[in-house]
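Q: Have a look; sequence and predicted model below, questions after that.
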Amino acid sequence: MADIEETSGGWRKSTRSSQGNCVEVHIGGTVKIRDTKDQEGPMLLVSREAWQAFIDGVRNGEFDLD
């Protein structure tokens, strides 16, 4: 798993995001997800349970391309 870099305000992104082509997450009561290049733009809000299910799916290979 990639290392995590904390950005301003508690937002986090992968250290593999060298050109800003990724998303940042902020984990609180609700998980906020935003585009690194458009930090003032819209955010996707998901529950902590939905975020954990997504992370588990990534770790289990559910989204791997064949």
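A: Cool, got the structure.
Q: all contacts plus neighbour counts: C-alpha atoms, from now on.
A: OK.
Q: my guess is Trp51 contacts Val31, does it?
A: Yes. With contacts counted by CA atoms under 8 Å, Trp51 reaches Val31, the gap being 7.0 Å.
Q: ok, second structure coming up, stack it against the first:
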Amino acid sequence: MFNKFINYLLFILILAAGNFLFSMPSYDDVLLVVKSANTLSSDTANYFKAARLIPDANVCTITV
């Protein structure tokens, strides 16, 4: 009986760990700051925004 409980508990822990390890993190709380005059900054920001699905509202373009 105890061995069956341990096996069940281990199974649940493995499932929970798999969901945690393979889930994509959320980038909804990220602010992406882009220097508009710098091409490298713009290109990097565009790539990162697309790759991480960052919302348009979380992109701040600055001129320096």
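A: Okay, I see it. All values reported here derive from a predicted model rather than from experimental measurement.
Q: Just the TM-score for the two chains, thanks.
A: Here the TM-score for the pair of chains, by TM-score structural alignment, normalised by the length of structure 2, is 0.24; 19 aligned residues with a CA RMSD of 3.0 Å.
Q: Please identify every residue contacting each of Trp51 and Val31 of structure 1.
A: When contacts are counted by CA atoms under 8 Å, 6 or more residues apart in numbering, the set common to Trp51 of structure 1 and Val31 is empty.
Q: Toward the C-terminus, what is the element adjacent to the longest helix along structure 2?
A: Secondary structure assigned by DSSP state H gives helix 2-22 as the longest helix of structure 2. Toward the C-terminus, helix 2-22 of structure 2 is succeeded by strand 32-35 as the next helix or strand (DSSP states H and E).
Q: in that next one, what's buried?
A: Of the residues in strand 32-35 of structure 2, those scored as buried under the neighbour-count criterion (16 or more other CA atoms under 10 Å) are Leu32, Val34.
Q: what's the next secondary structure element after it?
A: Next in sequence after strand 32-35 of structure 2, counting helices and strands by DSSP H and E, comes helix 39-52.
Q: Alright, I will stop here.
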